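[1] what's the 3D shape of this:
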Amino acid sequence: MIPAAAWGYQISSYPGTGGIWLRRAAVPHTGVVMPDDTDPANGPTSGSASSEAQRRTELGAFLRLRRERTTPEDAGISRGTRRRTPGLRREEVAQLSGVGVAWYTWLEQGRRINPSVQVLDAIARTLRLDRTERDHLYRLADIPGVPLDVSATQPQPPEHQTILDALIPLPATIVTARYDVLAFNDAYAALDPGLALLPAADRNVLWHLFTAEEHLQPLVEWEREVSFMVAQLRAESGRRLGDPHWTGFIRQFSETNGRFAEIWARHEVASSVTRRKSFWTVDGDEISVIATGFAMASTPDTKMWIYTPDDARSQRLLGLLVGRYQELGPAELLRRGARTGGAGRSSAH
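    Reported below is the predicted structural model:
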């Protein structure tokens, strides 16, 4: 006699199973199957269980409808003459995504499964989900953070640059939660010409601040500002546990920069708030600004930061600096600043 606990699920209506009882734990390398938290007769056992069950039901329905919408031709599969299923079959999605057929079936049927980020990425590619649909998939799967493929090399909508340019002489930039710089205007580049000289793929504010040579450091209070930014990064990373784009970035940063690793190890967290900060100009003068962040509805997990001069002197210096930047460009602006000595600048770190 087979113990009842050893067998727990039968897919009686799924083609090819023949009514075979499947082991609960038979989910190879794709995720974790958890015990159901519902009573077959009475439904969910608690309010939180009810919410989770609803989420799993929504996830299953979303996957099924997107599967039915994806044609065999979309997936590079010959349609054949005996196909009755609209769109792709479950086994086709499983094969194309590199997961088990039974496991994917359970996912569509609302079983309590914890899929990995990599598996969801593969399913999203198979079903040809766009960015909004993929983000919805991760939320339904209860992933702590949505993986971000946004990088400084991804083209931004032209209207974003138009808005940034219209803000001149106010410095403005668009950055991700990981501090990747997506776009900026000439006024921002005038404050930090060293960043403007970097290749687009290397424009990360934190990386720049920790690795730039002293004469390229733009911040007056370097220690205070980078500690605050790392605390913000720590808070954001807590919402993205398991996201390989974030874990890989932080691991590489920690391994290559001891100062970052030291500050990261403090486990300090901070929220994104409006704050005053000061920049060195290329001539060694100080410009004080108020940094205000605005969420970008069209690009999730990004903000537009606008820097407003904090006093009349800073406003005048900034106006002159922007004019020089637009005339000379970042390299020549830095060269002439170095030639004048930049006497007011002190050691950054």
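
[2] please make it C-alpha for all contacts and neighbour counts, starting now.
    Fine.

[3] burial measure for M296, as a count.
    15 (other CA atoms under 10 Å).

[4] same check on L167?
    L167: 16 neighbours (other CA under 10 Å).

[5] leaving out sequence neighbours, find the closest residue to E68.
    G87 (4.0 Å; CA to CA, 6 or more residues apart in numbering).

[6] and that neighbour, that's in a strand?
    No - read with DSSP: H, G, I helix; E, B strand; the rest coil, G87 is coil and lies in no strand.

[7] contact partners for it?
    67-72 (CA atoms under 8 Å, 6 or more residues apart in numbering).

[8] same question, V226
    206, 209.

[9] next, the structure of the following sequence, for comparison with the previous one:
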Amino acid sequence: MKEVNMVSQRHQQDYRLQELGDFLRTRRARLTPEEVGLPRGGRRKTPGLRRAEVAQLVGVSVDWYTWLEQERPITPSTQVVERLCQALRLDANERSHLFLLALQQSPPVLSPEPEIVSPALQRFLDQFGTRPAFVSGRCWDILAWNDAGCAVFGDYRRMSTRERNTLWRLFTDPASRNFIVDWEDDARQILAQFRSSSGRHPGDTQVTELIHDLMLHSPEFRAWWPDHEVRSGQEGRKTLNHPQVGYLVFERLTFQVFDTPDLKVTVYTPLEEADTPRKVEQLLEQWYLRVGQGPHPPQAVHHLPQTQLSGQDTVGWWLAACGKRVERAWVANSEIMISYANWCEAHGYEPKKAKGVSQSLATHGLEIGVNKRVVDEHRRRKMARGVRGLVIL
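    This is a model prediction of the structure:
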């Protein structure tokens, strides 16, 4: 049996080295010397870079790199693999694949990218109806949600970024201790899950700041964090004691977004216990009445900003309330900024600057910076910048 296992391991090793060699050859073949800043040189028999050119870019000998492509059992360092990624212009998926082939491990985490929830993912949340659902990021900030999430857990639209942080709200909001049944057990579980996920981002400034602030503000966090408890997954029952309807029992399921693994989707499915489905429907009806237009989802609420950044998407809310998408329509930047500023003032929000508004409009699928000849108040024709596909109501 031991000999069979050894043979199997050798076969796996041979297959991995073959895949590594093939992968390096195909990535090398798709690049030209000009693309990597090298002179083209004389006539070439094969397309792409030569082995000697890749070795020069990486800073290793030609023989060593040749052995790597020839499936020799050599183990490069993390630094060399990182330089190979840069030399061969690999994207994030290719980089991960190369690290797995060369070192049988995932690559080190690079500087975190902006956490953006795609319109498709927001539509996915909206389809859950009476099941509260939301998306959280690497710091466990709630980045996007559906109406049922607001109805059960509170109006995320009105919260600051820190208030929407799961850990911060759990450990510093006194109301959470009454809201969550078995608060200590739940808090310890979530803390262990956060400890596990934060290990993927050592040195991340946002994670470090959150931990520091929690150590200052929560005696429980300060006492439990040094225990180094780790746990994966957020699946199981969740019992809440809602101030309006009493006990609610859910089945909680969390899963990662494949294309953006730092994003997690959490869905709460109401169980029949404690008459939970009916109570959630009641909370949702009350939510729609509070936000404005009868017992059915109002257009401006049901289609909350489809792209949520870490921060309040006031542009998305303004679009839902004051804008209408019309094909080939055009509206000037000045009219947009006046309408947006007036809406923010009326609703108590701090308006974004012009650059932030433009970026938010782009994330909502609107075409920015279109020039059009218009007539000003003095009947003079001039070129003005604006947004295509939008009408201000």
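
[10] before we move on, back to that, of the contacts of G87 of structure 1, which is the most crowded?
    R67 (21 neighbours).

[11] show the contacting residues for that residue.
    Contacts of R67 of structure 1 by CA under 8 Å, 6+ apart are 87-90, 93, 127.

[12] let's see it at 10 Å
    61, 86-90, 92-93, 123, 126-128 (CA atoms under 10 Å, 6 or more residues apart in numbering).

[13] repeat for G47 of structure 1
    Per CA under 10 Å, 6+ apart, neighbours of G47 of structure 1: A53.

[14] next one: F258 of structure 2
    Taking CA under 10 Å, 6+ apart, one finds K264 in contact with F258 of structure 2.

[15] coming back round to it: show me what the residue nearest to E68 of structure 1 lines up with in structure 2.
    Mapped onto structure 2 by TM-score structural alignment, G87 of structure 1 lines up with G48.

[16] what distance do you get for its match to G37 of structure 2?
    13 Å (CA to CA, to the nearest Å).

[17] before we move on, back to that, ChimeraX command for the buried members of the contacts of R67 of structure 1?
    Selecting only the buried entries of the contacts of R67 of structure 1 in ChimeraX, with 16 or more other CA atoms under 10 Å as the criterion:
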select :61,87,88,89,90,92,93,123,126,127,128
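
[18] run a quick neighbour tally on the residue opposite G233 of structure 2 in structure 1 once aligned.
    Under the alignment by TM-score structural alignment, G233 of structure 2 pairs with S272 in structure 1. Counted with other CA under 10 Å, the neighbours of S272 of structure 1 add up to 15.

[19] now do the one 10 residues further on
    The tally of other residues near V282 of structure 1 (other CA under 10 Å) stands at 29.

[20] re earlier: correct me if wrong: the match of G233 of structure 2 contacts R234.
    No - using CA atoms under 10 Å, S272 of structure 1 makes no contact with R234, being 11.6 Å away.

[21] if I look at those two, which residues touch both of them?
    Common neighbours of S272 of structure 1 and R234 (criterion: CA under 10 Å, 6+ apart): F228.

[22] mind listing the strands for structure 2?
    133-136, 142-145, 236-242, 246-256, 264-270, 323-332, 367-375, 381-392 (DSSP state E).

[23] what's the most buried one of the ones you listed?
    strand 142-145 (a mean of 26; mean count of other CA atoms under 10 Å).

[24] quick one: it to structure 1 mean distance?
    In the superposition against structure 1, strand 142-145 of structure 2 averages 4.1 Å from its aligned positions (mean CA distance after the TM-score superposition for structure 1).

[25] list the helices and strands that strand packs on?
    helix 119-126, strand 133-136, strand 264-270 (3 or more CA pairs under 10 Å, 6 or more residues apart in numbering; DSSP states H and E).

[26] got a list of contacts for it?
    115-118, 121-123, 125-126, 132-137, 155-157, 161-166, 263-267, 304-312.
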